[in-house]
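**Q** A structural model of the following input is requested.
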Amino acid sequence: MTPKDPVARPRPWRRRVLLGAWLTAAAIICVRAVQIQVVQSQQWRAVAEAQHRRDEEIVAARGSVLDRDGTPLAVSRERFSVGIAPNELINVEAARSLLSDALGISSLLATQLTSPERRWSVVPGRYPPAVRQQLNGVRGIHVTRELQRYHPLGDLSDGVLGLVRDNTGSGGVEQAFQELLSGHPGQVVVARDNVGREIPGERILVEPPRPGGEVVLTLDMDLQEIALEALKEAIERTEARGGDVLITDPHTGEVLAFVSILDGRFASLSAINTPFEPGSTLKPFTVAGLLKHDIIALDDTIDVADGDWTFAGRTITRHHQGRMTVADALRVSSNVGIAQAAQPMTRAQQYENLRDFGFGGLTGIEIPGEVRGTLRRPDLWTGQSPASLAIGYEVSVTSLQMAMAYGALANGGRLMQPRLVREIRNSDGTVLERFEPRVIRQVISPRVASSVSRVLEDVVEDGTGKSARLGSFRVAGKSGTSRLYSADVGYEAGAYFSSFVGYFPAEAPQLVVFVKLDRPEGAYYGGAVAAPVTRATMEAALAARATPLDRAALLNATRVSTTPVARPAALFASVPITAPVSSAKDMAFPVGLPTDESPRLGSVVPIPDVSGLPSRVAVRRLHALGLRVSRARPGEILGTEPAAGTHVLRGDTIRLKVRRRIDD
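**A** Predicted coordinates:
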């Protein structure tokens, strides 16, 4: 019997096991295929599409911020960043040449950026849209769209505007109107190859982006630049740490100029977020409260004795002695006189009077960051508080609060809400909302406001505010000097706030100008260091043709004689006398000296060298010095007549020599 070969004849059970395993695997594969192709088809189709297509968000163009005349202050411009993946480049030399030509970079930099040793390179800078057309579709070169926030007029209004980071506003108007300005993003589907690279031309727009709306401010750029230059010059001259200049319309509450500088930062908002004790600039409101309640009259007399007065354990000292009227006490800024005059007021009357003028509360300006300042309730006062409050201590205010309160004195007693925004618009220019002037309350009667204003005219004419005097118009105003106080160290030795608030023309005010300097070195009295800044600002505002002033009304308010002003021959031999005012068609208001007054310090200025500047910049620079400019066409400035360096009076007219353009 021949034995069986075990290899040639496998056992039947093994065949059955192998067959069963094969059938089971086939069944699993079929079931899985059905599951993928039928049951989960949509899911796996989405996975496949996700690998080859990607949804991308298109950032909407951020809306613009404009000044009152429609001049762009903040705009978004399309820019592109360029990245390079050297290992994806097909022709390295051609790519280097293209990068050099399209981006204007050196051959050396192009070589470094495309080095095979690098996995990824970023080209420095941001480039205009034309670059995308030149580089898009080149393998290894990746162009990314970005929207860059841009201020066409530079840092002129940085603090008010705020910043933008990742299309999100931070501070100022950008933050306050984030929802309006940011718009609505769009969506696009991008096709990609098997290694994730974008396939040129395979972009499907799903939803277009909707641009943001526009915000129109009340700011006037001529006045804004005048205020900025005046503050910069004052800070440099006095070595102050910083300061504020505000210009407002007392009748509408519009903020026409808003400049704050602190430690060299133009983006400061110290005018609304850094309160200070106002000192003597608060005294007019004490007098207004006394007149409002018929407690005292301006011609009532006060006996200040030897100039010292002790009240509740505190001695108030002033150099003035003897008897004086309430009006004189305000005119010469007598601490003793004003404190004594305020004695008959009840604590409730004194508190309500200051509160009604807006102190201790928010003004309601549209930008974030405003603080209330400090005005304690009467039940928290000490025995010294009534006298201290009467002369501007034990209360802290913001620069904006002071400007609005003086606006109430200027407009007949109405406290206005400050307005920084005129209107908001849709992206197509449709007005969504227009903001009208809003009266918060009638604080005092027109009669009381007029009475206080007449005393403030005397303050400038013959009191502590002489340095704010304009030759052409009567100015009402008040200076203030206060020591710097902090909760940690109390009053800091040698540290002062110097301020001056003025409005003009005094009999029919059109502008309120507030100036504050933070810790000036050397002379620190408000009448000495802040009042001249107010005067210079007013002079420049009068000289500028485009500022929002009622020129016809100003003609009726001018007090300048048509007779020539006498000037020392040696100093002014080559300077023409300003012609008398005859019409309001063009700006022609002399802003120099009144008749019979010798030249004041600061009335004479050298003509700056503006050669090489664009005519618009040159005009603004001359206006900032209080000089008038004859009409000039656009172009590059070649020089001036009289020549740069010539000393002239503020208010004199300068002729610009402009390079003639080829297409003229």
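**Q** make it CA atoms for all contacts and neighbour counts henceforth
**A** Noted.
**Q** specify the local secondary structure of residue 268.
**A** At residue 268, secondary structure determined by DSSP: H, G, I helix; E, B strand; the rest coil is coil.
**Q** check contacts around it.
**A** With contact set as CA atoms under 8 Å, 6 or more residues apart in numbering, residue 268 has these partners: 159, 260, 261, 262.
**Q** relative to residue 136, how far out is it?
**A** Note on residue 268: its distance to residue 136, by CA to CA, to the nearest Å, is 42 Å.
**Q** can you check residue 462 too?
**A** The separation that residue 462 has from residue 136, given CA to CA, amounts to 72 Å.
**Q** how about residue 3?
**A** In this structure, residue 3 lies at 80 Å from residue 136, with CA to CA as the measure.
**Q** which of those two has more neighbours?
**A** Taking residue 3 and residue 136 together and counting by other CA atoms under 10 Å, residue 136 has the greater number of neighbours (14 against 5).
**Q** roughly how far does the nearest residue to that one once chain neighbours are set aside sit from residue 113?
**A** Nearest non-adjacent residue to residue 136, counting by CA to CA, 6 or more residues apart in numbering: residue 143, 6.6 Å away. In this structure, residue 143 and residue 113 are separated by 15 Å, where distance is defined by CA to CA.
**Q** okay, these two: which has more neighbours?
**A** Residue environment comparison for residue 143 versus residue 113 gives the larger neighbour count to residue 113, 22 against 19, counting by other CA under 10 Å.
**Q** would you map the helices across the stretch 251-400 of the chain?
**A** In chain order, the stretch 251-400 of the chain shows helices spanning 270-273, 283-292, 326-331, 335-341, 347-356, 385-390, 399-410, with DSSP state H, counting those that start in this stretch as the criterion.
**Q** one more to line up against the first:
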Amino acid sequence: MNLKKAIILRTWIAFSFVLLLAGAVLWKGFELQLFEKDKYTAISNEQSTKWHDLKASRGNIYSEDGSLIATSVPRYEIRMDTEASGVDQDYFKAHVDSFAFKLSLAFPERSKQEWQRYITDARSRREGYLLVRRDVDFETAKDMSSWPFFNLGKYKGGFIKIEKNKREIPFGELARRTIGYVNESGVKVGIEGTFDSILTGVSGKRLEQRSYGGVWKPVKDGNEFEARNGLDIYTTIDINIQDVAEAALKTALLNNNADHGCAVLMEVKTGAIKAIANLKRTSEGVYEEAENYAVNEFSDPGSTFKLVSALALLEDKLITPEDTVDIEWGTTSFYGQKMEDAHASATRKLTFADVFEHSSNVGVAKAIVKAYKNSPEKYVDHVKSLGLNKVFDFEVRTPNKPKIKSSKDKDWYATTLPWMSIGYETQISSMQLLAVYNAIANNGVMMKPYLVKDIKEFGETIKHFDPQILNKAVCSPETVKQLKKLLEGVVDHGTATNLKGLSYTVAGKTGTAQIALSAAGYNKSSHKASFVGYFPAEDPQYTCIVVVNAPSNGIYYGGAVAGPVFKEIADKVFATNLSLHKGIVAPKNVTSVPSVKNGYRLDIKNVLDKIMISSQTLTGGAETEWVTTKKDAFSIDLKEISVKEGLVPDVSGMGLKDALFLLEKGGMKVAVEGYGEVYSQSIIPGSTIIKGNTILIRLKV
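**A** Prediction:
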């Protein structure tokens, strides 16, 4: 009996304990629901939702005429919500076969059966963010929107399209190093690097929720902050001249089996860079834009530096062009160090003008030593007054610095002054030297070289960069006049006679320098050939420098190696710039009417006026800003284009410049294919503009 009672007691104790435990659990659950629900709900939400950055579209970079030279082309990541509200099981079964067929045609890495199984299995797993394909182009993504399922849209059909812009350079290697890049490691090069913060824009944010399988997908409650796309950069580059500069430089490098080189064309009165080519021979033997030598390479300039020495002598009135210099038949020595001219002279004495025109090392060095032997720092001051000891605040940054020795430096030797006077023991860049020659062409006014003229947003100018003067007078007007005559003499009867007798006049200086081997002196078998000059000589409009490093086919003089590149670039400029032509009388009557692109009415009218089609020949009386054009035998009719705010304009028949202006002004990003005039656009004219959306326009001649 006692045993029975003991068993019953223990049973009740165990049962009571279980009841108490169950009660405690129930109470805790009740307490959580009643008092701490909000706290744990917040924790749950925090763990299952997050804000995702929406990357802004990077701004475009344009040439002077509005041609795209760097752009972000829309590429898409396509995903599918297999549980979309508009796709029930019956609809899914009826259309999955045709959907898989479409996928297999567009993306043949999977067969139709494999695609069907992939989609069906994902639906059975209730995947709401299934990856279909990465890196899809604009046209394919557009076509996919008409496929089964996807034609129902994002929410009903599960069509998720994520834009991921890809940076492309439409003109390939042209100015590629100057355009530059920004990579994932944070390296910033060229215009892309300097203006990275402006081109990048401001990222947006979107609330996303973790779905089945740990995949994050957007929350459909409007929790999204739009990204602000980057601004556009408009450069001074003339893409047609850039093309010629690259081709001419490449030909010279190939013909002379050279290592690398550069060519830069600058507008005299403004300092605007119209073309900048940099080519380097790769290990495969091809030439590519691998380094911006015009800006980054600081080296001995050689004989082109003799202009600086001539400027110092003439400005200090320590010599005149008519004074004679004893060149000792082209060979002399300074403090036991032998100096020679490139060629022995038939005469012992030359005028200083002849010394300069025939690039006598001995003549220039002796004149400088005679003038500044007792005050070398005065000569150095002239060099520094030209800004050659400083790096320009240029849009293409360089980590390197010039080196101009001072007579107070430890490495200043007795031989430094004579060798410095002919372009050795001095490290400067091609861009610096170009600015000096440009100053002489510009009557002594030194302009800051620049590449970027405007920053724009949707076609509207946000910031404009005006030409800047670095030095109002590098020397006196009299010295400028004397230097110009010396530079003209180099072409007329000196070392650059191969540039004489062209359709335009040229003034400049050849350069040939031995390449330095660090502390080991100079390599007598390796040279740098160069030419710096301007044209037309009587009214300079453009200055150009060409440098070819390490030509190895036996010819290494500046006139022979670099001169032809200068000529080819100048020929292109002269052929396309009618203002450089003289003696051409415009015809009084026009016998045929040219074809004219659709576009801005005032621009069309100005062009017609210039080619002698008077405004009276225009019929139709259109006074709108934007017009289409239609020609007959004697006139051009203008018809109004309806351009309404908030609606996509019709840009068919327009040139790229006008089309870009209209579309970007409306707030759209523009992708471009081809060149010539617009023949198609991806968004129908008259549609409502969604700011920031990308429209593709195709052009053809």
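**Q** list the contacts for the alignment partner in the first structure of residue 499 of the second structure?
**A** With TM-score structural alignment as the criterion, residue 499 of the second structure lines up with residue 468 in the first structure. By CA under 8 Å, 6+ apart, the contact list for residue 468 of the first structure reads 460, 475, 502, 527, 531, 532, 533, 534, 535.
**Q** can you do 10 Å?
**A** Applying CA atoms under 10 Å, 6 or more residues apart in numbering, one finds that residue 468 of the first structure lies in contact with 459-461, 474-479, 500-502, 527-528, 530-538.
**Q** residues contacting the spatially most central residue of the second structure?
**A** The second structure has residue 179 as the residue nearest its centroid, 2.3 Å off, counting by CA atoms, centre = their mean. With contacts defined as CA under 10 Å, 6+ apart, residue 179 of the second structure is in contact with 61-62, 69-70, 169, 173, 189-194, 235, 395-396.
**Q** and those residues, which is closest to residue 659 of the second structure?
**A** The shortest gap between residue 659 of the second structure and any of those belongs to residue 62, at 13.7 Å (CA to CA).
**Q** which residues are in contact with the counterpart of that closest one in the first structure?
**A** Under the alignment (TM-score structural alignment), residue 62 of the second structure maps onto residue 66 of the first structure. Applying CA under 10 Å, 6+ apart to residue 66 of the first structure gives the contacts 72-75, 214-219, 421-422, 424.
**Q** what's the answer for residue 325 of the second structure, then?
**A** Contacts were defined as CA under 10 Å, 6+ apart; by that measure residue 325 of the second structure touches 319, 348-355, 362-364, 366-367.
**Q** let's see it at 6 Å
**A** Contacts here follow CA atoms under 6 Å, 6 or more residues apart in numbering; on that basis residue 325 of the second structure touches 349, 350.
**Q** can you find the partner of it in the first structure?
**A** Matched by TM-score structural alignment, residue 325 of the second structure corresponds to residue 302 in the first structure.
**Q** how about residue 695 of the second structure?
**A** In the first structure, nothing lines up with residue 695 of the second structure, judged by TM-score structural alignment.
**Q** could you report the neighbour count for residue 695 of the second structure?
**A** If you count neighbours by other CA under 10 Å, residue 695 of the second structure ends up with 19.
**Q** what do you get for residue 462 of the second structure?
**A** Residue 462 of the second structure has 12 neighbouring residues, counting by other CA under 10 Å.
**Q** got a list of what whatever residue of the first structure lines up with it touches?
**A** With TM-score structural alignment as the matching criterion, the partner of residue 462 of the second structure in the first structure is residue 431. Shown in contact with residue 431 of the first structure (CA under 6 Å, 6+ apart): residue 425.
**Q** at 10 Å instead, please
**A** Applying CA under 10 Å, 6+ apart, one finds that residue 431 of the first structure lies in contact with 213, 214, 215, 423, 424, 425.
**Q** wait, the first one sits on residue 433?
**A** No: checked against CA atoms under 10 Å, the pair residue 213 of the first structure and residue 433 is beyond contact range at 11.4 Å.
**Q** mutual contacts of those two, please.
**A** With CA under 10 Å, 6+ apart applied, the overlap between the contact sets of residue 213 of the first structure and residue 433 consists of 424, 425, 426.
**Q** how far away is residue 341 of the second structure from residue 269 of the second structure?
**A** As defined by CA to CA, residue 341 of the second structure lies at a distance of 35 Å from residue 269 of the second structure.
**Q** more crowded one of those two?
**A** The residue with more neighbours, out of residue 341 of the second structure and residue 269 and counting by other CA under 10 Å, is residue 269; that gives 20 against 17.
**Q** and that one? What does it align with in the first structure?
**A** Per TM-score structural alignment, the equivalent position to residue 269 of the second structure in the first structure is residue 251.
**Q** so that match sits against residue 406, correct?
**A** No: under the criterion of CA under 10 Å, residue 251 of the first structure is not in contact with residue 406, lying 11.2 Å apart.
**Q** need the overlap of contacts for the two.
**A** What both residue 251 of the first structure and residue 406 touch, as defined by CA under 10 Å, 6+ apart, is the set 414, 415, 512.
**Q** spatially nearest residue to the second one (excluding sequence neighbours)?
**A** Sequence neighbours aside, residue 408 is the residue nearest to residue 415 of the first structure in space, at 4.9 Å (criterion: CA to CA, 6+ apart).
**Q** give me the neighbour count for the one you found.
**A** There are 25 residues near residue 408 of the first structure, going by other CA under 10 Å.
**Q** any idea what it aligns with in the second structure?
**A** With the correspondence set by TM-score structural alignment, residue 408 of the first structure lines up against residue 439 in the second structure.
**Q** and of the contacts of residue 431 of the first structure, the nearest to residue 452 of the first structure?
**A** For residue 452 of the first structure, the nearest member of the contacts of residue 431 of the first structure is residue 423. The distance, counting by CA to CA, is 34.2 Å.
**Q** if we can go back for a sec, of the shared contacts of residue 213 and residue 433 of the first structure, which is the most crowded?
**A** Across these, the neighbour count under other CA under 10 Å reaches its highest value at residue 424, namely 23 neighbours.
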